[in-house]
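# return a 3D structure for these sequence lines:
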Amino acid sequence: MKKMSSSKKAKSRGIVAWPEGERPRERLLRQGAQALTDAELVAILLRVGVKDTSAVEMARLILKKFGSLRAVAGAPLSALQEVKGLKGAKAAQLAAAMEVGRRISLPDARDRISLKNTNAAAKYLQSRLQGLPEEHFRALFLNRRGTLLEDALLAVGSVDQARPQIRLIVARALQANASMVIMAHNHPSGAADASESDRFFTEDLYAALKPIGLKLLDHIVIGESSVFSFADSGMMDEITLAGTTD
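Below is the predicted model:
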């Protein structure tokens, strides 16, 4: 009888059939996490594979589908579950691990974050909005000194679905006891250009905040590699001027 080759045997039995020195978990324990490839790290999160597919092979499929770890971290759960074998607990484990990593990279919530200018606000927002597969709308509520009081995610979805209601933003600003507001959203398409609907939305929000003494500092659009600021472009001044002449 013809013997099964070692490579076929390893594939049929999964990672457990690999030489111990090649198994991701054993390599991590011996050499440290930094020695592992992206696929090996993801494989450890998955723990086991599925029939005829090892955890490492599953990890490679995931990375091939999304292109990078960063893209995996930004993918919605529904997209992760499109990968063969990545359902239920496995998808939840991976999504949770990616979210933990994302949150670790964010500024500590206990720090007093000052967002007095566009550069500071844009840098802060890029860490939260860049690379996401869907449009996210966030509002930053600040005190008179420009210190961040609350960072609120208000809407997620397609371009039409992600537009938050003005009254919701006003209510959240009052709850936070804010003096100033910075609006922000991302463009998953990559271009950080303000659309006509972005301008109309900003005008409406300015008009709603002004009568109750709240200042709209800026509306920042985050693209894949660039940022657009209503304040820096002069559009915020135009909106303010138009508001004083109404």
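
# switch to C-alpha atoms for all contacts and neighbour counts from now on
Noted.

# can you confirm L148 is in a strand?
Yes - checked against DSSP: H, G, I helix; E, B strand; the rest coil, L148 lies within a strand.

# hang on, it packs against A121?
No - with contact defined as C-alpha atoms under 8 Å, L148 does not reach A121; the gap is 9.9 Å.

# what do the two both touch?
Applying C-alpha atoms under 8 Å, 6 or more residues apart in numbering, one finds that L148 and A121 are jointly contacted by L115.

# what are the contacting residues of the longest helix belonging to the chain?
The helix of greatest length in the chain, counted in residues with DSSP state H as the criterion, is given as helix 88-104. If you take C-alpha under 8 Å, 6+ apart as the criterion, helix 88-104 is touched by V42, L45, L46, V72, A73, L77, L80, Q81.

# structure for this one too, so we can compare:
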Amino acid sequence: MDQNKARPLHEKHRARMQVRVERDGLDSLAEHEALEYLLFLAIPRQDTNELAHRLIQHFGDFCKVMEADPEELKQVKGIGEKSARLISTVTAFGRYYALKKRKHRVALNHTEAAVEYVKPLFLGLQNELLYLILLDDKCCPVRDLRIAEGVPNRVHIDTRKLLRDVARTDATCGILAHNHPTGLPLPSEADVIATVGIMKALDPLGVSVIDHIIVAGEDSCSMRARGCLPEYHGGSDILNASSR
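Modelled structure (predicted):
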């Protein structure tokens, strides 16, 4: 079938899928169909069904495709700069929407509220990030500080910048949060070491760390709720709660 004959078939297929989405919603689509539908925007005059299958086969499932780096996406035959940018941008907009949807004036004085607040920070990310959520005296968020990227014990935290940024706020305490892109949301020795280091750095400003939350996909762990949040009493006096 030559290209001129194939085009009307593709157009009819796209029209049918559009009607289906409008009638039944995106939830009615299989994973490859959802990718096919998305790729319509980047590839207006070609059949994207085979390309969608190729993406699923390469990455494993829909979520892994959407979370892939643009350079990784372009390794799949048929995915160019425009398609890769579209896929990564959709995921980024989903994260942006989730962040803006949060209620900033809600008090994060219990684990459930804190977890709900920090989860959108890591939506769709495959690299590990460490945040400090600064809170006022009512435990309401003041600012989200991204302070490190990578494995906590292998990244350099710019202490001067951290202290400068914290000093510019009226924060009295904070919650650390980072993600485990793979694996379980369980605190490691490196997580405890990073927590202690930040507690020491913030002590001169009178800002305490009241929790450290680890997020892994839909799962999460609060070090405070788990009983393993270190306690800092000034100087070098560190008491690990899990050893009491």
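
# now, among the contacts of helix 88-104 of structure 1, which is nearest to S226 of structure 1?
Lowest distance from S226 of structure 1 to the contacts of helix 88-104 of structure 1 (C-alpha to C-alpha) belongs to A73, with 20.0 Å.

# distance check, the closest one against V42 of structure 1.
11 Å (C-alpha to C-alpha, to the nearest Å).

# helix/strand/coil for R138 of structure 1?
Going by three-state DSSP: R138 of structure 1 is strand.

# what's the counterpart of it in structure 2?
Residue correspondence, TM-score structural alignment: R138 of structure 1 in this structure matches Y131 in structure 2.

# okay, now its match: neighbour count?
With neighbours defined by other C-alpha atoms under 10 Å, the count for Y131 of structure 2 comes to 22.

# tell me which residues touch it, please.
When contacts are taken as C-alpha under 8 Å, 6+ apart, Y131 of structure 2 is in contact with D144, L145, R146, I147, A148, L176, A177, H178.

# among those, name the buried ones.
Taking 16 or more other C-alpha atoms under 10 Å as the criterion, what is buried in the contacts of Y131 of structure 2 is D144, R146, I147, A148, L176, A177, H178.

# the third one contacts E128, doesn't it?
Which is I147 of structure 2. No - I147 of structure 2 is beyond contact range of E128, at 11.3 Å (criterion: C-alpha under 8 Å).

# now do the helices in structure 2.
3-24, 31-39, 49-59, 62-67, 70-73, 81-101, 111-118, 159-167, 189-202, 223-226.

# dump these into CSV; add distance to V215 of structure 2 as well.
CSV is the format used below for the helices of structure 2 (distance: least, C-alpha to C-alpha, whole Å):
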stretch, distance to V215 of structure 2
helix 3-24, 32
helix 31-39, 25
helix 49-59, 22
helix 62-67, 16
helix 70-73, 24
helix 81-101, 15
helix 111-118, 8
helix 159-167, 22
helix 189-202, 12
helix 223-226, 11
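
# so which of the ones you listed is nearest D136 of structure 2?
If we rank the helices of structure 2 by C-alpha to C-alpha, the stretch that ends up nearest is helix 159-167, at 11.4 Å.

# and that closest one, what's buried?
When neighbours are counted by 16+ other C-alpha under 10 Å, the buried residues of helix 159-167 of structure 2 are found to be L162, V166.

# to which residue of structure 1 is E112 of structure 2 aligned?
Structural alignment (TM-score structural alignment) places E112 of structure 2 against N119 in structure 1.

# do you know how far the counterpart of D165 of structure 2 in structure 1 is from L86 of structure 1?
D165 of structure 2 maps onto R172 in structure 1, with residues paired by TM-score structural alignment. Between R172 of structure 1 and L86 of structure 1 the distance is 37 Å, computed by C-alpha to C-alpha.

# rewinding a little: the match of E112 of structure 2 and R172 of structure 1, how far apart?
For N119 of structure 1, the distance to R172 of structure 1 (C-alpha to C-alpha) stands at 24 Å.

# ditto for K215 of structure 1
Counting by C-alpha to C-alpha, the separation of K215 of structure 1 from R172 of structure 1 is 14 Å.

# how far away is Q81 of structure 1 from K90 of structure 1?
For Q81 of structure 1, the distance to K90 of structure 1 - C-alpha to C-alpha - is 9 Å.

# ditto for V227 of structure 1
Counting by C-alpha to C-alpha, the gap from V227 of structure 1 to K90 of structure 1 is 35 Å.

# more neighbours, those two?
Set side by side, V227 of structure 1 and K90 show more neighbours around V227, with 23 against 18, by other C-alpha under 10 Å.

# now do the same contact list for that one.
Residues in contact with V227 of structure 1, defined by C-alpha under 8 Å, 6+ apart, are A122, A192, I220, V221.

# which one of the residues you listed is nearest S179 of structure 1?
Proximity of these to S179 of structure 1 was ranked by C-alpha to C-alpha; the top entry is I220 with 18.0 Å.

# so what corresponds to that closest one in structure 2?
Under the pairing rule here (TM-score structural alignment), the equivalent of I220 of structure 1 within structure 2 is I213.

# many thanks, I have nothing further to ask.
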